[in-house]
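Chemist: Fold the following and give me the result.
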Amino acid sequence: MDLLKHKDAGFLLCLILVLGTALTPLQAVIDNTLFDRVTISRDSYDSPDPILIDIDDKSLEALGRWPWPRHLHAEMIDLLNQAGAQVIGYNIAFVDPDIEEPLNDLRLREAISKSANIVLPVFGENGTTVYPFRNPQIPNGSQLGHVEVDVDSDGRVRRTFLKAGIDEPNWPAFGLAMLDNTTVLDTFFPGTRAPHHRMGVNRKWSRDREVLIPRPPQAVSFQRFSFIDVLEKGIPSNIFNGRPVFVGIQAAGLEARFLLAGDPNLNMVSGTVLHANLYQALVQHAVLTPILPIWGLCYAIILTALLYATFILLEKSIVIRSLSAVLSVIFLALPPLAVYLGYWLPIGASLVGAIVVVGFIILKAMYAHNSKTRTDQITSLSSKRMFDETLSLE
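Modeler: Below is the predicted model:
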């Protein structure tokens, strides 16, 4: 109860707990937990949903062990191009040449050039950029998109960087590269700007334009087909007309798998699914731009001060207390307003501060109730309970 008598000490304790939360991993734990429960009512656009073509166990059983001859990929690209696919994201790293049939590489390059709407992956390895075919000369008819996946400490994927590259963040994210020919992002390009030289990973790999991808109102589910079924024309070609198509590895053991944010079923998904999810979130304006943690700390300090002043400090100053209460309500509305505007305000520290203030309010109410039982409310004289307690102490 000394903290209730020395209110400045109580406020200092609140600030210490707020700072302790903001400067420790507890902030990220709280924010990640809250973020996983956020859903975005995604805008409805005429842009069609992506289709995924999976290199799955069924395809491996039919076409043989991985890696496949390059002519199979050339046939797939030709088939999708003839079917009128809007854009093809071919998430296969054609790094090493086809040793058995060198002409297959030429055949694949020709198919890419004819299509003129292919996105290929690029990534960093040991401080160097790994290009398709190990050649910095981008194949005609193609664009490059980086395929880096950023995994949080709890193993879930919540964020990505729309720009990344060696030394300079030059390459768009794979899902963003699929949108380069559209006007979806003309009005606003999301993402937190970051000094890329401070974001170095994988030695020289640098990143910029960080975005968060909340879970959709419904579980991520794309129309999916097996590679072998499409290649053998077991799927009507008109399905792909005007649709963005992602081709990637789904078979277990060939590629890393990831957990999506907010998925209670713990379903592991491929990197291609993550890129398709980013593409769809960008099209539907559902990505959030994270606000820098320093502003989250400032928000937490101000909100805690307002709540503490309203309910603890300013008991006798009714006018100032009322103003403080109004400001508290306004500040409490900022996080949902930020989400509505496309931003994510870190509120872990502010939540801890608010909980501590509520704890003080409860203690204050209990203390006031206990004091009333020891004195007569009319005469303010000590009651029989006070007499009995004093007698037992004596």
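
Chemist: from here on, contacts and neighbour counts on C-alpha atoms
Modeler: Noted.

Chemist: mind listing what's buried in stretch 236-251?
Modeler: Within stretch 236-251, the residues that count as buried by 16 or more other CA atoms under 10 Å are 240-250.

Chemist: Need the contact partners of it.
Modeler: Stretch 236-251 has contacts (CA atoms under 8 Å, 6 or more residues apart in numbering) with 48-57, 80, 83-92, 178, 255, 270, 272, 276.

Chemist: Filter these down to the buried ones and hand me the PyMOL line.
Modeler: Of the contacts of stretch 236-251, the buried ones go into a single PyMOL selection, burial set by 16+ other CA under 10 Å:
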select buried, resi 49+50+51+52+53+54+55+56+57+80+83+84+85+86+87+88+89+90+91+178+270+272+276
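
Chemist: what does stretch 374-389 rub up against?
Modeler: Identification of contacts with stretch 374-389 by CA under 8 Å, 6+ apart yields residue 373.

Chemist: mind listing the strands for the stretch 51-200 of the chain?
Modeler: 51-55, 87-90, 118-125, 128-130, 142-146, 156-157, 159-166, 171-172 (DSSP state E, counting those that start in this stretch).

Chemist: out of these, which comes closest to residue 228?
Modeler: When the strands of the stretch 51-200 of the chain are compared by CA to CA, strand 51-55 sits nearest residue 228, at 7.9 Å.

Chemist: Narrow the buried residues of stretch 236-251 to those in strands?
Modeler: Per DSSP state E, strands hold the following members of the buried residues of stretch 236-251: 244-249.

Chemist: List just the nearest of those to residue 232.
Modeler: residue 247 (15.5 Å).

Chemist: To compare with the earlier structure, here is another sequence to fold:
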Amino acid sequence: MLADLRLRSLAGLSAIVCVVALTASALTWRFDMWFYDLLLAHSGQVADDSIVMVVIDDESLSALGRWPWPRGIHADLLERLRESGARGVAMDVSFSERDIADPVGDASLAKAIRRNGKVVLPVMVEPSQPDGVLIEVLPLTELAQAAAGLGHVEVDVDPDGVARQAYLHAGLGNAQWPVLALALFDQAPGAGGRGALPGLRNPDKTPASPYLWVRDHHVMIPYVADDDGFQRVSYLDVLRGTAPASLLRDRWLLIGVTAPGIGDTLLTPVASTDTRISGVEYQANLLNMLVRGNAIAPLPLAWQLPIAIALVLLPLLLHARIEARRTWLLALGAGGTILVLSAVLLYYGRHWFPPMATLATLLLCLALWAVNRLQHSQRLAHSDALTRLSNRRMFDVMLARELGAARRGNRPLSLLLIDVDHFKHYNDTYGHQAGDDALRRIAQAISGRARRPRDVPARYGGDELAVILPETTAHAAQAIADHIVRDVRGLAIARNESEVAPVMTVSIGVAAYFPILEGHDSDLLERADAALYQAKEKGRDRSYCAETTVPS
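Modeler: The predicted structure is shown next:
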């Protein structure tokens, strides 16, 4: 019982170490992301009607000329939007350098931004030179001063090239810049009292180097499926005044390039491998998340680990109470519970719990435990319940196997047949319980002399025991038999009624087989039985070796 408890404790501790290591190291990340993408694709996210993208598409480029356009064109667009009564405007267009071809365009754009009063502009981060330090690229000073806000447009891409996540605040040395979509959302009346931002906080509160890009408020983006995409209107239609006024009034407007070949494009969890979205669509999904309040926050590691440990240990505790053949049912139920819990936390709790480290640990533990129980069951099937030696069936199998091995290798094989002297009389005198205890102690003494990996101590039947000794000569086998006789006598199991000795004794018949001299026919068992008869005839409490032609 104590050994079984220790085994279970060791298994539980190993499971804890395994799940902690897998979770902390994120070794199962790709499988977790596959499951996350599957859940997100079926989450039913839809675009909010209040979000409209003003897209710089092929039609606009054909009509207005090569990109980039003069700043005066953007100024005219903003004047149109000011008249439309939009809630706010985010321009996902870089204005970090002066327009040499249009010297007055920058001033016109700054004036239009100021008059509109609801325009936010992007802050980009890029290396100062290849492999150089990072720098923040802000809009021209007069444009930044005229803007209602600035927001970073960094896109965090996972190792597989998919943009699943974002940081609502980031900046060099300090996470001072909101993401562009958040900077736009902050233009809403009463935005200052909207409460805490969603997302996993940066645990490092120490001041960072001014050359390091610091992030905060980590979120997973609930992307809108392509079929439920955002409303959009052509930049050209807005500029010409042909866009429906109802499409612009009281809406969040995001201006950006969607024409192919201009700007970066991104893979998302809900898009096919050959479908990408533009940067303005990425910001639109972030804004949709903020407007609908459905941001997904990764669970902190401090929460993940206790949940993972509990999900692993509970099935392991239940496993000890079910039949081995039902292990697959437990594995199916526990694995399904882990995946369902991850889905429920995502859909209803808006938290992401990566399940695969827990699932892998659980299935591995259950598999190992099932194998262990199967081996244990096999050992019980091949062993004698009382003495824990091999049973008669296992003895017959092993004797046949070792005879074959002896013939193939021309190696000696010896057999001991052991009989407890006058055991029936002892049973009748002292009771069956005392007889069972005596047999157990004698079996332990025999096992102590049959310690090699291939030695097979067995219960031959009733009070008869046996030992198969591969690669053992008759002389060596009789020496082992004599040791067993002395060891049993040394147990000092009292029996005052015995005619042999005042303690329990055994008689042993020894026989050996050497195929190189005797050929392939063997009567090993019969000769050992005859030798046992001789040991009894000569007064018991001794061993007797059958005659053999095998040299000692």
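
Chemist: ok, back up a step: kindly reformat the ones in strands among the buried residues of stretch 236-251 of structure 1 as a markdown table containing distance to residue 97 of structure 1.
Modeler: Shown next, in a markdown table, are those (distance: CA to CA, whole Å):
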| residue | distance to residue 97 of structure 1 |
| --- | --- |
| 244 | 27 |
| 245 | 25 |
| 246 | 23 |
| 247 | 20 |
| 248 | 19 |
| 249 | 19 |
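
Chemist: Can you tell me which of the buried residues of stretch 236-251 of structure 1 is nearest residue 190 of structure 1?
Modeler: Of the buried residues of stretch 236-251 of structure 1, the one sitting nearest to residue 190 of structure 1 (CA to CA) turns out to be residue 244, at 21.4 Å.

Chemist: Would you mind finding the match for that closest one in structure 2?
Modeler: Aligned by TM-score structural alignment, residue 244 of structure 1 pairs with residue 252 of structure 2.

Chemist: That match and residue 85 of structure 2: what is the separation?
Modeler: To residue 85 of structure 2, residue 252 of structure 2 is 10 Å away according to CA to CA, to the nearest Å.

Chemist: What segments of the stretch 451-552 of structure 2 are helices?
Modeler: Here the stretch 451-552 of structure 2 has its helices, by DSSP state H, counting those that start in this stretch, at 474-490, 515-518, 524-537.

Chemist: Including distance to residue 157 of structure 2 and mean neighbour count, could these go into TSV?
Modeler: What follows is those, written out as TSV (distance: least, CA to CA, whole Å; neighbours: other CA atoms under 10 Å):
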stretch	distance to residue 157 of structure 2	mean neighbour count
helix 474-490	72	20
helix 515-518	73	16
helix 524-537	75	20
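
Chemist: Save those as a markdown table, and put in distance to residue 21 of structure 2 too.
Modeler: Listed next are the helices of the stretch 451-552 of structure 2 as a markdown table, based on distance: least, CA to CA, whole Å:
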| stretch | distance to residue 21 of structure 2 |
| --- | --- |
| helix 474-490 | 50 |
| helix 515-518 | 56 |
| helix 524-537 | 56 |
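
Chemist: now residue 222 of structure 2, what's its secondary structure?
Modeler: Secondary structure, DSSP: H, G, I helix; E, B strand; the rest coil: residue 222 of structure 2 is coil.

Chemist: Could you give the number of residues near the aligned residue in structure 1 for it?
Modeler: Using TM-score structural alignment, the equivalent of residue 222 of structure 2 in structure 1 is residue 214. Residues lying near residue 214 of structure 1 (other CA atoms under 10 Å) number 21.

Chemist: same question, residue 208 of structure 2
Modeler: Residue 208 of structure 2: 14 surrounding residues under other CA under 10 Å.

Chemist: Excluding residues flanking it in the chain, which one is nearest it?
Modeler: Leaving aside its sequence neighbours, residue 208 of structure 2 sits nearest to residue 173 (CA to CA, 6 or more residues apart in numbering; 4.9 Å).

Chemist: ok, the one you found touching residue 216?
Modeler: No - Residue 173 of structure 2 sits out of contact with residue 216 when judged by CA atoms under 8 Å, with a separation of 11.8 Å.

Chemist: circling back: quick check: the match of residue 222 of structure 2 vs residue 281 of structure 1, distance?
Modeler: From residue 214 of structure 1 to residue 281 of structure 1 the distance is 9 Å (CA to CA).

Chemist: Overlap of the contact sets of these two?
Modeler: Common neighbours of residue 214 of structure 1 and residue 281 (CA under 8 Å, 6+ apart) are residue 287.

Chemist: before we move on, the earlier item: of the helices of the stretch 451-552 of structure 2, which approaches residue 66 of structure 2 most closely?
Modeler: Ranked by CA to CA, the member of the helices of the stretch 451-552 of structure 2 that lies closest to residue 66 of structure 2 is helix 515-518, at 97.0 Å.

Chemist: In structure 1, what stretch matches the closest one?
Modeler: Taking TM-score structural alignment as the measure, structure 1 aligns no residues with helix 515-518 of structure 2.

Chemist: for that helix, packing partners?
Modeler: Secondary-structure packing of helix 515-518 of structure 2 (3 or more CA pairs under 8 Å, 6 or more residues apart in numbering; DSSP states H and E): helix 392-409.

Chemist: Which stretch of structure 1 lines up against the next helix or strand after the helix it packs on?
Modeler: Moving toward the C-terminus from helix 392-409 of structure 2, the next helix or strand (DSSP states H and E) is strand 413-420. Counting by TM-score structural alignment, strand 413-420 of structure 2 pairs with no residue of structure 1.

Chemist: neighbour count winner among residue 173 and residue 216 of structure 2?
Modeler: Between residue 173 of structure 2 and residue 216, counted using other CA under 10 Å, the more crowded position is residue 216 (21 against 15).

Chemist: Which helix in structure 1 has the most residues?
Modeler: helix 348-372 (DSSP state H).

Chemist: Helix or strand: which one has the equivalent of residue 230 of structure 1 over in structure 2?
Modeler: Alignment note (TM-score structural alignment): residue 230 of structure 1 maps to residue 238 of structure 2. Secondary structure from DSSP H and E places residue 238 of structure 2 in helix 235-240.

Chemist: Show me what that helix packs onto, helices and strands only.
Modeler: Secondary-structure packing of helix 235-240 of structure 2 (3+ CA pairs under 8 Å, 6+ apart): strand 51-56, helix 58-64, helix 71-84.

Chemist: and these as TSV, adding distance to residue 532 of structure 2?
Modeler: TSV is the format used below for these (distance: least, CA to CA, whole Å):
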stretch	distance to residue 532 of structure 2
strand 51-56	98
helix 58-64	103
helix 71-84	110
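
Chemist: Looking at those, spot the one closest to residue 474 of structure 2.
Modeler: Residue 474 of structure 2 lies closest, by CA to CA, to one member of these: strand 51-56, at 95.0 Å.
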